[in-house]
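A.B. asks: I would like to see how this sequence folds:
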Amino acid sequence: MPKRLILKLSGELFRSQEIALDLNKTKAVAQEIIKLKKDYEIGIVFGGGNIFRGRDVSDVKLNMATAHYIGMTATLVNALALKSIFDLLDVASRIISSLDFSEVIGVSNKFDLNKYFASGEIIIFAGGTGNPFVTTDTAAVIHALEIKAEFILKGTKVTGVYDLNPNLYPQARQYRKLSYQEYLQIPAATILDKVAATMAEEHHLPIYIFKWGKDMLKKAAKFKANGTLIN
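C.D. replies: A predicted model of the protein is given here:
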């Protein structure tokens, strides 16, 4: 029986220098995911930061709840793009949204998740948790618990967890393995939302953080992508 996992992706993986949602980048992401499909049942959660980040509007004084809803809607845009690529590649997938976008994506029942997985579909979770002030990291943990995933893989633009911000401090040291308590005590650790980390710790759910790249996802699924394992 295939193992089941949640893949948490940064929305930035869909962005190019010129375009917020680059379909060539999206296709490259889809092709990497397909390589895992034979051995794993896959649920996907991603952010919408390639399109909109609520934290970037502080100078406009936009209502923060509204900003979060805009961000959650951005995850649906990414979900539709990824599903469209899967369709072109003849790979079965389905979007399940925490917000009501049924006119756009149709109606899917969360209680039928096992049936969808059994039919070979990749499940794309959109809309975050459906609530403002909650990150997509937390959404990933919640969905992982819903589907009884064995672990979460978080693909980002950095290689893992560091003791300092590696973009500012060249001497920053990467951790290869951490307990959740160790992670929560690192002041500079922001790559994984600490609410999500606390929830994952409570439910004994491992999270592996790695730098996205060609052929790295298959390595990450074995915790061998030079990333950081938190458990």
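A.B. asks: CA atoms for contacts and neighbours, from now on please.
C.D. replies: OK.
A.B. asks: what lies in contact with stretch 82-92?
C.D. replies: 26-27, 30, 34, 93-95, 120-122, 124 (C-alpha atoms under 8 Å, 6 or more residues apart in numbering).
A.B. asks: er, stretch 162-175 I mean
C.D. replies: By C-alpha under 8 Å, 6+ apart, the residues outside stretch 162-175 that reach it are 160-161, 186-189, 228.
A.B. asks: show me where the protein has its strands.
C.D. replies: In the chain, the segments counted as strands under DSSP state E are 3-9, 40-46, 93-97, 122-126, 151-156, 161-162, 174-175, 177-178, 207-211, 228-230.
A.B. asks: another for comparison:
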Amino acid sequence: MTDTGLAAAEELAAAKRAPATKYRRVMLKISGEALMGDQGYGLHPPTVERIAREVKSVHELGVEICMVIGGGNIFRGLSGAAQGMERTTADYMGMLATVMNALAMQSALEGLGVFTRVISAIRMDEICEPYIRRRAVRHLEKKRVCIFAAGTGNPYFTTDTAATLRASEMGCEAIFKGTKVDGVYDKDPAKFPDAKRYDEVSYDEVLQKNLKVMDASAIALARDNDKPIIVFSLDEPGGFRGILSGEGTYTLVHG
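C.D. replies: The predicted model follows:
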């Protein structure tokens, strides 16, 4: 068999082994706090690597992955503004924190052999690419993980809104919101043992009941662009891959 024929046979065999997935291209949104592990702030390298392994396991299914990571483990614009800092300045500092987290995740993913690009809404050409939609789409088509940093590049917008915006621009079929709990509850399950988990909930219900899935702007943008949001536990090993394979516990937010 020729080299070309052998490569085609190996690709077909890999496709047969890989479980079928519902989505071809997805956005994974995680908070900056998810990267700090049990620490009170900053980055916890073993936790970053664990999440990178979760992303790699999904990437191996052939799914094209976008990511947005918050910056709350380093600096949160709203908390800075609450302490008297001018809001625009505080938000820009928060955007820079997301770039630091994106670079940490890129390092972890590439250490696992996953080609990754950090794409920033604020130009900083020495360390990451500027956001150009067509170039980002091409990276995804080449099976590179794209981590979108610096939010939307504008103050007063959260990384939830940035994730929904980039998901819409990239043509993602769903937004995966990784949290510390396995879905959306009517109240905080850590404080209330009788908290009820939703299997499915509508965008409008999230807004009306203030369910804290994402901020209102992000939910409205997802609704207007028909982007389902899947809320799941990032602390559950194999949870991200499992949901894409039709297993696991999660809440689906849709129209």
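A.B. asks: picking that back up, which of the contacts of stretch 162-175 of structure 1 tops the neighbour count?
C.D. replies: Within these, neighbour counts (other C-alpha atoms under 10 Å) peak at Val161, which reaches 29 neighbours.
A.B. asks: identify the residue of structure 2 aligned to Thr75 of structure 1.
C.D. replies: Counting by TM-score structural alignment, Thr75 of structure 1 lines up with Thr98 in structure 2.
A.B. asks: again, but for Leu192 of structure 1
C.D. replies: Here Leu192 of structure 1 is matched to Met214 in structure 2, going by TM-score structural alignment.
A.B. asks: give me the number of residues near the aligned residue in structure 1 for Val137 of structure 2?
C.D. replies: Structural alignment (TM-score structural alignment) places Val137 of structure 2 against Asn114 in structure 1. Per other C-alpha under 10 Å, the neighbour tally for Asn114 of structure 1 reads 13.
A.B. asks: quick check: chain neighbours aside, which residue is closest to Asn114 of structure 1?
C.D. replies: Closest residue to Asn114 of structure 1 apart from its sequence neighbours, by C-alpha to C-alpha, 6 or more residues apart in numbering: Ile147 at 7.7 Å.
A.B. asks: repeat that for Ala52 of structure 2.
C.D. replies: Once flanking residues are discounted, Ala52 of structure 2 sits nearest to Leu109: 5.4 Å by C-alpha to C-alpha, 6+ apart.
A.B. asks: ok, back up a step: turn the contacts of stretch 162-175 of structure 1 into CSV, including distance to Met1 of structure 1.
C.D. replies: Shown next, in CSV, are the contacts of stretch 162-175 of structure 1 (distance: C-alpha to C-alpha, whole Å):
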residue, distance to Met1 of structure 1
Gly160, 30
Val161, 32
Ile186, 37
Pro187, 40
Ala188, 39
Ala189, 35
Thr228, 27
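A.B. asks: pick the one among the residues you listed closest to Arg53 of structure 1.
C.D. replies: Closest approach to Arg53 of structure 1 among these (C-alpha to C-alpha): Ala189, at 19.1 Å.
A.B. asks: wait, doesn't that closest one sit right on Gln181?
C.D. replies: No - Ala189 of structure 1 is not in contact with Gln181 according to C-alpha atoms under 8 Å; the separation is 11.9 Å.
A.B. asks: scan structure 1 for its longest helix.
C.D. replies: Longest helix in structure 1 by number of residues, with DSSP state H as the criterion: helix 64-88.
A.B. asks: just give me the mean distance for it relative to structure 2.
C.D. replies: Once fitted to structure 2, helix 64-88 of structure 1 is off its aligned match by 1.0 Å on average (mean C-alpha distance after the TM-score superposition for structure 1).
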